[in-house]
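Participant: A predicted structure for the sequence below; I have some questions about it.
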Amino acid sequence: MCGDPIGAAERTLRCGNRHSFDLARQGYVNLLHARIPAGTADTAPMVAARADFLASGAYEPLADELARVCAGAGGLVVDAGAGTGYYLARVLETSEAFGLALDVSAVALRRAARAHPRLGAAVWNLWEPWPVGDGVASVVLNVFAPRNGPEFHRVLRPDGLLVVAAPAPDHLRELGDLVLAVDERKDERLDATLGEYFTRSERTEVRREVELTPRQVRQAVEMGPAGFHLDRDGRRERLDALSESQVVTVSFTVSSYRRKE
């Protein structure tokens, strides 16, 4: 993209330099014409696993906490790394805001575009300058996704709120090396990464034990980063051998930040 403002005409987005982008029939737009490295965008099997798993309600407490933190948001909520739009849709249900879902996976955004009537979706690489204007977002939401501090800061209004959700060190600990380990100092590193641009205003924990069926355990593994590595360390074989439900810990931190001027 050239950076000029774009407008919608029927099912096409155009800028003053005559660049155009057609809306897909599923409702999203692909603004990303460059190739991305393999193992970056969620695949169709990963997205299907995530959609089914989230529909089970296993992570609903996290969605409720994000909605609480963002309650009353107006204007624009940008979800950086929105995936299927599950969390953004929950935030929009409790506000009058409009949502923009950004993600590098077109497969995921096919679902996100249908997640809520006030939600738009665009394929984009979060490490590149975003196709979003300066100071236009009331909230930037970031759930288990890459964190681009300069872009968070640029697109947020002066009074805007950045909300970051991340897995806690004990998240899914009962699954052992079927999932990738979470750094014990993750929250400390998060604050350090964002500290140049933001001041943390709140941090809450969401934790509970849930009973997962063998199918749900498989989905929990397949939908995350380990989904790119199912053929390593016998993961696929061990998942195939599961036959009983398992009680696991689901544990997250939700951190809120305010812009530094």
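Facilitator: Nice, I can see it.

Participant: can we go C-alpha only for contacts and neighbour counts from here?
Facilitator: Noted.

Participant: would you map the helices across the stretch 51-200 of the chain?
Facilitator: Listed in chain order, the helices found in the stretch 51-200 of the chain under DSSP state H, counting those that start in this stretch are 60-69, 86-93, 106-112, 149-155, 186-194.

Participant: for G3, which of these is the nearest?
Facilitator: Among those, the nearest to G3 by CA to CA is helix 149-155 (13.5 Å).

Participant: which of the residues in the closest one are buried?
Facilitator: 149, 151-155 (16 or more other CA atoms under 10 Å).

Participant: related to what we said a few turns ago, tell me which of the helices of the stretch 51-200 of the chain sits nearest to R258.
Facilitator: Among those, if distance is taken as CA to CA, the winner is helix 149-155, at 9.1 Å.

Participant: re the thing from before, so can I have TSV of the helices of the stretch 51-200 of the chain showing distance to D134?
Facilitator: Formatted as TSV, those follow (distance: least, CA to CA, whole Å):
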stretch	distance to D134
helix 60-69	23
helix 86-93	21
helix 106-112	23
helix 149-155	5
helix 186-194	18
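
Participant: quick one: closest of those to C15.
Facilitator: The minimum distance between C15 and the helices of the stretch 51-200 of the chain falls on helix 149-155, with 19.3 Å, by CA to CA.

Participant: what's the burial count for A55?
Facilitator: 12 (other CA atoms under 10 Å).

Participant: again with E209
Facilitator: Neighbour number of E209 under other CA under 10 Å is 13.

Participant: from L156, how far out is it?
Facilitator: 35 Å (CA to CA, to the nearest Å).

Participant: again with T199
Facilitator: T199 sits 14 Å away from L156 when distances are taken as CA to CA.

Participant: quick one, which of the two is more surrounded?
Facilitator: Neighbours per residue, other CA under 10 Å: of T199 and L156, the larger number sits with L156, 25 against 15.

Participant: comparison target, given below:
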Amino acid sequence: MLTDVIDLLHCPHCTGELTLTGGTAGCPAGHRFDVARQGQLNLLRRSAGANADTAAMVADRVAFLAAGHYAPIAELVASAAVGSVAVEAGAGTGYYLDAVVSRLARTAPGARGLATDVSTYASRRAAKLPRIGAVVADTWAGLPIRSGIADTVLAVFAPRNLEEFARICAPSGRVLVVTPLPAHLAEVRHTAGLMTIEEGKHERLLAEARTCLTHDRHEDLCYRIDLSPDEQRHLIGMGPNAFHTQPAGRPETSIATTVAVRLDVFRHPAASTAPGRGQRAV
């Protein structure tokens, strides 16, 4: 629900505090934003652009994720989350954020999540989830989120603006980033002629983070899944391949493929200056 997270947001025009009055969010400077009837709040300062997920892509994503093929990824991310406030940038339908908030709620009954995505269609789906508010926003344009409010910031297969993640992360919080390893979906990518995984992806992530975050650890997750022809179609249609690749025909047979991802855990730089275990503040 948007009412649960409105205090985490600021105005995208002036960074003033946002409050809700009826179906409108507003700031003291007079900027006003209508809450959509589906529950999401659009805080984009421009049109969404051609990279936003379409309604068809979101439908494919919902169908694929509902089959549980990426449930171990959601469990991995949730196990690394901390605190009671989680923000997911590029959240899509909110699948991973839902797992995180559900895990946090076991020890923090007031746990809540904020999902941001550049796609209105994706945000509509995320807005239906319990304990989660959904905002249409562009990660690269600067998130309309107050500084230092998130205990856990996550980006799963999503654009990474690490400076923004560091800004909104609480000093004791964590930033969780999931990226594909070279073997990820290799069999499907080969058979269907899909986009390849960029070389040096992890090295670039660590290089980008050095100026704003402290790398804590990483954990790899690899397992096999069996995909029916329909599930392959949903997989291909839910991501960037829907824009950039012409698959080699409609899948006609089932296929076994590899899921291979890496979770990187980062800390706010302020945390590295705090006394560690066995140390005493002076």
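Facilitator: Yes, it's here. The structure presented is a predicted model; accordingly, all values stated were derived computationally and were not measured.

Participant: residue in the first structure matching L65 of the second structure?
Facilitator: Aligned by TM-score structural alignment, L65 of the second structure pairs with L54 of the first structure.

Participant: surely G133 of the first structure meets V155?
Facilitator: Yes - the criterion here is CA atoms under 8 Å, and G133 of the first structure meets it with V155 at 6.0 Å.

Participant: so who does the residue lying closest to S256 of the first structure once chain neighbours are set aside touch?
Facilitator: Spatial nearest neighbour of S256 of the first structure, excluding adjacent residues (CA to CA, 6 or more residues apart in numbering): V163 at 4.6 Å. Counting by CA atoms under 8 Å, 6 or more residues apart in numbering, V163 of the first structure makes contact with 66, 69, 139-142, 254-257.

Participant: G81 of the first structure: which of those residues is nearest?
Facilitator: N142 (6.4 Å).

Participant: wait, the closest one touches V77, no?
Facilitator: No - N142 of the first structure is beyond contact range of V77, at 10.6 Å (criterion: CA under 8 Å).

Participant: have a look at those two and say which one is more surrounded.
Facilitator: Comparing N142 of the first structure with V77 by other CA under 10 Å, the one with more neighbours is V77, at 27 against 24.

Participant: quick one: map that one onto the second structure.
Facilitator: Match for V77 of the first structure (TM-score structural alignment): A86.

Participant: count the neighbours of the residue mapped onto Q40 of the second structure from the first structure for me.
Facilitator: Matched by TM-score structural alignment, Q40 of the second structure corresponds to Y28 in the first structure. By other CA under 10 Å, the residues close to Y28 of the first structure number 23.

Participant: ok, E237 of the first structure next?
Facilitator: Applying other CA under 10 Å, we find 12 residues neighbouring E237 of the first structure.

Participant: before we move on, what about M223 of the first structure?
Facilitator: Counted with other CA under 10 Å, residues neighbouring M223 of the first structure total 22.

Participant: give me the element the spatially closest residue to it that is not a sequence neighbour is part of.
Facilitator: Leaving aside its sequence neighbours, M223 of the first structure sits nearest to M46 (CA to CA, 6+ apart; 4.5 Å). Assessed by DSSP states H and E, M46 of the first structure sits inside helix 44-55.

Participant: now that helix on the second structure. Mean distance?
Facilitator: Compared with the second structure after fitting, helix 44-55 of the first structure has a mean deviation of 0.6 Å; criterion: mean CA distance after the TM-score superposition for the first structure.

Participant: between that helix and helix 86-93, how big is the angle?
Facilitator: 40 degrees (axes from the mean of the first three to the mean of the last three CA atoms, to 10 degrees).

Participant: got the angle between helix 44-55 of the first structure and helix 60-69?
Facilitator: Here the directions of helix 44-55 of the first structure and helix 60-69 differ by 80 degrees (the same axes, to 10 degrees).

Participant: quick one: buried residues of helix 44-55 of the first structure?
Facilitator: Neighbour count says helix 44-55 of the first structure has 46-51, 53-54 buried, by 16+ other CA under 10 Å.

Participant: tally of neighbours for the corresponding residue of the first structure for A242 of the second structure?
Facilitator: By TM-score structural alignment, A242 of the second structure lines up with G227 in the first structure. As a burial measure, G227 of the first structure scores 24 neighbours (other CA under 10 Å).
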